[in-house]
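# Sequence and computational prediction follow.
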Amino acid sequence: MSSHPPIPTRVVLLAGPSGSGKSSFAARSGLPVLCLDDFYKEAGDPTLPLVPGSSDIDWDSTESWDMEAALAAIVELCEKGRTNVPVYSIVTSARVGETALDIERTPLFIAEGIFAAEIVERCRDLGVLADALCLRGRPSTTFRRRLLRDLREGRKSVPFLLRRGWRLMREERGIVARHVSLGAHACDKKEAMGRLTAAAAGRRVKARATS
């Protein structure tokens, strides 16, 4: 009987602007994935914030997201290998069910979403953080990818998507800078995959200096 302790499960937090390719990258990684967008608050919640000077709900504000529930799910996955996750419909802005996410004894998983960087420090303090990444690219490319996805999925009305899209394109560099300030490493998908490989092997990668 082996005397080695079990390998602890840790999380790679994958942040980045909406439309930066987080979900597709996470899917291609082959690792289990926790979608942090499933922890959005529901329409009608009185704590939902509005875009300043508008009647639009600001779904890009951390106040639209249940941070504590998302963090609890990450910790439970790391400790038990299983957790229950809400199924959230962005189209209706409502939870439409619940599903069990079971990663068994997988030593590494990804938690991805636009708010992932907000919990970098919390995950580090809890000893469950393997790495924190922020995917970045050209704002114009992100704008196009985001708009095509949202239109295809019918996420919100066209006027809303256009207003949000233009606003996020103007703010994208600031969004990436904030994620970096919270502890995420900004990189493209190639470098991100390299860091995932290192994390899976139990190695720590130093952040490269950025200009």
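On my side now, so go ahead.
# CA atoms for contacts and neighbours, from now on please.
Will do.
# list the buried ones in stretch 176-192?
By neighbour count on 16 or more other C-alpha atoms under 10 Å, the buried set for stretch 176-192 is 176, 179-180, 182-187, 189, 192.
# adding another structure so you can compare the two:
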Amino acid sequence: MPARVIVLAGPSGSGKSHLAERLGLPILRLDDFYRDGSDPALPRITSGANAGLVDWDDPASWLCSEAVDALTTLCRTGVVETPVYDIAHDGRNGYRKLSLDGSPLFVAEGIFAHHVVAPLREAGLLAAAYCLRQHPAVTFWRRLTRDLREHRKPPLVLLRRGLALARDQRRLVADAVSLGCLPVSADEAFRLVQALPVS
């Protein structure tokens, strides 16, 4: 039997990575499927203080079909090579091998994770899909402190981006729900995953 995927979606800073680690299952990090910074197909912000910068929060900045192919391969063969996206290199910096080692379930998490739900469900490979809910102030602070710590962008850019994402958070969650995710807290998702059948 193929393995099945637990999808963890949610706004940046909502706790997806932390929950994925807490679950103790193999993890495929969907954010590694971003386009390289030199890709001419990258979308741009068209208005406001950050106009002209790459819009990394637009799904067009991410390679959905490549991510779905990797998920499908991992489900059916138990092993896959995935890119390693490095912010410092503004793109991919090698590949890593991910093996399920016989696990019937694994986690796929990322800010665009809700876009893989429909194709996985259609292929019979979806175990569950959750969108993590969190108060916008909490996600704003988590995201800002993480991005500042990792020097992802200049502080003023990060602050403006964080405020825009906080204002847009309700719509982001609604989009994930419309694409098949169940809106839950991290603790609720943890309990639901523990109750999933493993065969």
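Thanks, I have it. Nothing here was measured: the structure is a model prediction, and the numbers come from that model.
# Just the buried residues of stretch 176-192 of structure 1: which are in helices?
Using DSSP state H, the subset of those located in helices is 176, 179-180, 189, 192.
# Show me which of those residues is closest to residue 12 of structure 1.
Using C-alpha to C-alpha, residue 192 comes nearest to residue 12 of structure 1 of these, at 10.4 Å.
# what's the spacing between the residue most central in space within structure 2 and residue 143 of structure 2?
For structure 2, the residue nearest the mean C-alpha position is residue 110 (0.5 Å; C-alpha atoms, centre = their mean). Residue 110 of structure 2 is 14 Å from residue 143 of structure 2, where distance means C-alpha to C-alpha, to the nearest Å.
# With residue 32 of structure 2 instead?
From residue 32 of structure 2 to residue 143 of structure 2 the distance is 18 Å (C-alpha to C-alpha).
# again with residue 149 of structure 2
10 Å.
# Then residue 175 of structure 2?
20 Å.
# for residue 156 of structure 2, same thing?
From residue 156 of structure 2 to residue 143 of structure 2 the distance is 14 Å (C-alpha to C-alpha).
# So between these two, which is more surrounded?
Neighbour comparison, residue 156 of structure 2 and residue 143: the larger count goes to residue 143, with 22 against 10 (by other C-alpha atoms under 10 Å).
# Trace that one over to structure 1, please.
Aligned counterpart of residue 143 of structure 2 in structure 1: residue 146 (TM-score structural alignment).
# Ok, residue 73 of structure 2 next?
Checking TM-score structural alignment: residue 73 of structure 2 goes with residue 76.
# Now do the helix or strand encompassing residue 67 of structure 2: distance to the chain's middle.
Per DSSP states H and E, residue 67 of structure 2 falls inside helix 64-77. Computed by C-alpha atoms, centre = their mean, to the nearest Å, the chain-centroid distance of helix 64-77 of structure 2 equals 14 Å.
# so how much does it differ from structure 1 once superposed?
Average distance, helix 64-77 of structure 2 versus aligned residues of structure 1 after superposition (mean C-alpha distance after the TM-score superposition for structure 1): 0.6 Å.
# and that helix, what does it pack onto?
strand 4-9, strand 79-86, helix 117-122 (3 or more C-alpha pairs under 8 Å, 6 or more residues apart in numbering; DSSP states H and E).
# what would those look like in JSON lines with distance to residue 197 of structure 2?
Shown next, in JSON lines, are the helices and strands packed on helix 64-77 of structure 2 (distance: least, C-alpha to C-alpha, whole Å):
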{"stretch": "strand 4-9", "distance to residue 197 of structure 2": "11"}
{"stretch": "strand 79-86", "distance to residue 197 of structure 2": "22"}
{"stretch": "helix 117-122", "distance to residue 197 of structure 2": "16"}
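# so which of these is the most packed in?
strand 4-9 (a mean of 27; mean count of other C-alpha atoms under 10 Å).
# Over which residues of structure 1 does the helix or strand following that one lie when aligned?
Using DSSP H and E, the next helix or strand after strand 4-9 of structure 2 towards the C-terminus is helix 16-23. Mapping helix 16-23 of structure 2 onto structure 1 (TM-score structural alignment) gives residues 22-29.
# can you list contacts of the matching stretch?
With C-alpha atoms under 8 Å, 6 or more residues apart in numbering as the test, stretch 22-29 of structure 1 has contacts from 14-16, 33, 110, 112-113, 135, 189, 193.
# now swap in stretch 70-80 of structure 2 and tell me
1-5, 28, 81-82, 97-102, 120, 125.
# Same question for it: list its buried residues.
70-75, 78-80.
# Name the nearest residue to the match of residue 143 of structure 2, ignoring sequence neighbours.
Using C-alpha to C-alpha, 6 or more residues apart in numbering and skipping the chain neighbours, the partner closest in space to residue 146 of structure 1 is residue 19 (4.2 Å).
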